[in-house]
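**Q** Provide a 3D model corresponding to the input given below.
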Amino acid sequence: MNLVNPRTFNPEIIYLFDPWTQSESHGDMHHHDFLEISILLEGESNYHFNQEPAKKIRAGSVMLFNPGVDHCEFQLPGTRSHQLHIGLKNISLEGFTRNVFPNKHPLLDLGQYHHQVLEKAWQLVKESNEERDEFQLIQKALLIEMLVYILRGLNDEDSNVVPYLSKSQQRQQKIVNYTIYYLENHYKEEITLEKLAQDQFLSPTYLSKIFKEATGMSPINYLIEIRLKRAKDMLKNDQLTIKEVASAVGYQDAYHFSKSFKKLYGISPSGILPKFKH
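**A** As a prediction, the model looks like this:
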């Protein structure tokens, strides 16, 4: 069962780190409003999932926590573990709520695809530790491969995966996915809510409502974040002035751009510029 639309599948890494957890360490029960993958690379640990009794987790185990799934880990005396934790958002699978995977339990059984997932995990750790040129792009590519192998493993485990969304909700999801795809590919252009709605034969009010329900923000605020994220990357890597960067991401007014940038990141664009550009 194909759950991914290659045009709109664009996961975003929130964090990626691989700590060693030492003996007698104990975390608090918690959950996220995004998706998290935790892979035990070396050693052993113990995890609580929701209200289940504690379970010993050994090296090679892969866990995937959907939003709202309570979990915590702790180390028994004399044990320690090396784990990879990846926080993700902007995950869209056909027929499922955004940022949700079709796993029934956090501890995954991936069958023949288990080895490939672990291989990608170690490659991600290597890229993270070395931080060579464009390592973040390599990480994203490796992550997409990992997610595909996880989906293949889940499909083998349960070939009768049923979408969580109703027909009406699936239609709404397609509208949201198309809108995100359009914003990510046309962010340099002049875009209004009215134009986005008109292109899909929708009312602006309806589009804004279902988009905010799915993403937590309006289409225009989503567009602003896309523009400012692109701008942040350009300020770090390109030999452009602030005015040139502002224009490149769709802002006509450099002052308005700087004000929006500082509001989102807490720092002015000039604070991002490499030293040689000051």
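**Q** For the rest of this, base every contact and every neighbour count on C-alpha atoms.
**A** Will do.
**Q** mind checking the SS state of residue 68?
**A** coil (DSSP: H, G, I helix; E, B strand; the rest coil).
**Q** Packing partners of the helix or strand in which residue 177 is found?
**A** Using DSSP states H and E, residue 177 maps to helix 167-186. If you count contacts as 3 or more Cα pairs under 8 Å, 6 or more residues apart in numbering; DSSP states H and E, helix 167-186 packs onto helix 204-215, helix 219-237.
**Q** Please find the angle between the direction vectors of the last one and helix 167-186.
**A** The one in question is helix 219-237. 40 degrees (axes from the mean of the first three to the mean of the last three Cα atoms, to 10 degrees).
**Q** next SSE after helix 219-237?
**A** Next along from helix 219-237, by DSSP H and E: helix 242-248.
**Q** Next secondary structure after that following helix?
**A** helix 254-265.
**Q** Any buried residues in that next one, and which?
**A** Buried residues in helix 254-265, counted by 16 or more other Cα atoms under 10 Å: 257-258, 260-261.
**Q** And those, which is closest to residue 41?
**A** residue 261 (38.1 Å; Cα to Cα).
**Q** residue boundaries of the strands in the stretch 1-150 of the chain?
**A** Assigned by DSSP state E, counting those that start in this stretch, the stretch 1-150 of the chain shows strands spanning 12-17, 20-21, 35-49, 55-58, 62-65, 71-74, 81-89.
**Q** Any idea which of those strands gets closest to residue 226?
**A** Judging these by Cα to Cα, what sits closest to residue 226 is strand 12-17, at 11.7 Å.
**Q** Direction-wise, compare that closest one with strand 81-89 and give the angle.
**A** 170 degrees.
**Q** ok, residues contacting strand 12-17?
**A** Contact partners of strand 12-17, identified using Cα atoms under 8 Å, 6 or more residues apart in numbering, comprise 84-91, 125, 128, 140.
**Q** will you turn those into CSV that also has distance to residue 242 and neighbour count?
**A** Formatted as CSV, these follow (distance: Cα to Cα, whole Å; neighbours: other Cα atoms under 10 Å):
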residue, distance to residue 242, neighbour count
84, 37, 21
85, 35, 18
86, 32, 20
87, 31, 18
88, 30, 19
89, 29, 19
90, 28, 20
91, 32, 19
125, 34, 17
128, 29, 17
140, 27, 16
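**Q** would CSV of those residues with distance to residue 113 be doable?
**A** CSV is the format used below for the contacts of strand 12-17 (distance: Cα to Cα, whole Å):
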residue, distance to residue 113
84, 18
85, 19
86, 19
87, 21
88, 21
89, 23
90, 24
91, 20
125, 19
128, 23
140, 19
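**Q** Proceed likewise with the subsequent sequence, for comparison:
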Amino acid sequence: MDNFPKLLQTPHLTSIVELNQDRKQEKKILHTHENTEIFFIQDGQGTFTINQKTIPLIRGDLLLINSFVEHESTSSVDPSFKGFSLSVSNLQLSGLPKGFIIPPERSPVLKAQEHHLTINKYIEDIYEEFNNKEPGSQEITSSLLTTLIIKILRTLYSTNSSNISSISEKVKKYIAENYHRDITLNELANIVYVNPYHLAHTFKNEVGISPIQYLIKHRIEVAKTMLLHTNLTIREIASKVGYPNANYFNLLFKKFTGYSPGKFRKKF
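**A** Here you go, the predicted structure:
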């Protein structure tokens, strides 16, 4: 693997928090801090904002936040939502500034569905040892954390990861910037110069859902944030996320969340 970074110091786990529907990550305003943060989605969905851009995450995703990167986080209200938040200090990789786990130009989202079981096991073991006060727990935690970070780096710098089809990445970027517009599969295929069938097949293999399903999920996640944190009407929110027909938006929202937009806002 070209340019694979080396650990120059032993990283230290400052905290690890289990996130679920009973103990969700509290919404934080945009902030920065010295530690590196790693978020792992075990199940369900979550939404995060980095540099004022909302990013929806799904099962198996890792969100890698470098030191002093401005971000805020809001856990999803998906009933199946589960995950972990790890805060790491003293991270120093060769070729990167202190506190950086990824180069600044790379996407902070690592699609790690292929390694979900392995990464999940590492993190659960870290959580258990970190909260274990028996002799040697600190040393075991440190060893497991180092192993986890190396596994993440392997995934990040592996041939398959570094060459993840630019098709899917370009489509996701386009959706994030244009979700409020009327987007079709043909339009998405045109921006990456492939036919719609090839795009649908490639995207589903890499992301796990079709491009149009991804578009809908992105819109619903943005709508959730607007419902919870703005005073916009449901009709205004529907229009802002690409659904001029508010009734159709209501049907889609209930299908994906189990709640109508109005009930969702009142409940959460």
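**Q** Closest to residue 71 of structure 1 out of the contacts of strand 12-17 of structure 1?
**A** residue 85 (13.2 Å).
**Q** What range does the helix holding residue 177 of structure 1 cover in structure 2?
**A** Against structure 2, there is no aligned range for helix 167-186 of structure 1 (TM-score structural alignment).
**Q** what does stretch 248-257 of structure 1 give?
**A** Under TM-score structural alignment, there's no match for stretch 248-257 of structure 1.
**Q** how long is that stretch end to end?
**A** Using Cα to Cα, to the nearest Å, the end-to-end distance of stretch 248-257 of structure 1 comes to 11 Å.
**Q** Check stretch 83-98 of structure 2 too.
**A** Across its full length, stretch 83-98 of structure 2 reaches 26 Å between end residues, using Cα to Cα.
**Q** same thing with stretch 46-64 of structure 2?
**A** End-to-end distance for stretch 46-64 of structure 2, by Cα to Cα: 14 Å.
**Q** Give me the buried positions along it.
**A** Within stretch 46-64 of structure 2, judged by 16+ other Cα under 10 Å, the buried ones are 46-50, 54-64.
**Q** now swap in stretch 15-26 of structure 1 and tell me
**A** Within stretch 15-26 of structure 1, the residues that qualify as buried are 16, 18, 21-22, counting by 16+ other Cα under 10 Å.
**Q** ditto for stretch 227-234 of structure 1
**A** Buried, per 16+ other Cα under 10 Å, within stretch 227-234 of structure 1: 227-232, 234.
**Q** Redo those as TSV? Include distance to residue 211 of structure 1.
**A** Listed next are these as TSV, based on distance: Cα to Cα, whole Å:
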residue	distance to residue 211 of structure 1
227	18
228	20
229	20
230	21
231	24
232	25
234	28
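**Q** just those now: which is nearest residue 33 of structure 1?
**A** Taking Cα to Cα as the measure, residue 33 of structure 1 lies nearest residue 229 of the buried residues of stretch 227-234 of structure 1, at 20.8 Å.
**Q** which ones are touching the closest one?
**A** Going by Cα under 8 Å, 6+ apart, residue 229 of structure 1 touches no other residue.
**Q** Please tell me how far it sits from residue 199 of structure 1.
**A** In terms of Cα to Cα, residue 229 of structure 1 sits 25 Å off from residue 199 of structure 1.
**Q** and stretch 210-228 of structure 1, which stretch of structure 2?
**A** Alignment note (TM-score structural alignment): stretch 210-228 of structure 1 is unmatched in structure 2.
**Q** Near the nearest residue to residue 172 of structure 1 once chain neighbours are set aside, how many other residues are there?
**A** Among residues not flanking residue 172 of structure 1 along the chain, residue 210 sits closest, at 6.8 Å (Cα to Cα, 6 or more residues apart in numbering). Residues lying near residue 210 of structure 1 (other Cα atoms under 10 Å) number 19.
**Q** Would you agree residue 210 of structure 1 is in contact with residue 171?
**A** No: using Cα atoms under 8 Å, residue 210 of structure 1 makes no contact with residue 171, being 10.5 Å away.
**Q** ok, back up a step: distance to residue 79 of structure 1 added to the helices and strands packed on helix 167-186 of structure 1, as JSON lines?
**A** Converted to JSON lines, those look like this (distance: least, Cα to Cα, whole Å):
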{"stretch": "helix 204-215", "distance to residue 79 of structure 1": "40"}
{"stretch": "helix 219-237", "distance to residue 79 of structure 1": "41"}
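**Q** With respect to residue 244 of structure 1, which of these lies nearest?
**A** Proximity to residue 244 of structure 1, assessed across those by Cα to Cα, is greatest for helix 219-237 (9.9 Å).
**Q** What angle do helix 254-265 and that closest one make with each other?
**A** Using the same axes, to 10 degrees, the direction of helix 219-237 of structure 1 lies 90 degrees away from that of helix 254-265.
**Q** Quick check, central residue of structure 2?
**A** Nearest to the mean C-alpha position of structure 2, by Cα atoms, centre = their mean, lies residue 57 at 3.4 Å.
**Q** By residue count, tell me the biggest helix in structure 1.
**A** In structure 1, with assignment by DSSP state H, the single longest helix is helix 135-157.
**Q** quick check: angle from that one to strand 35-49?
**A** 60 degrees.
**Q** Now do the buried residues in helix 135-157 of structure 1.
**A** For helix 135-157 of structure 1, a neighbour-count test (16+ other Cα under 10 Å) marks 135, 138-140, 142-144, 146-156 as buried.
**Q** Please apply the same query to stretch 94-107 of structure 2.
**A** So stretch 94-107 of structure 2, judged by 16+ other Cα under 10 Å, has buried residues 98-102.
**Q** Repeat that for stretch 65-81 of structure 2.
**A** For stretch 65-81 of structure 2, burial by neighbour count (16+ other Cα under 10 Å) applies to 65-67, 69-78, 81.
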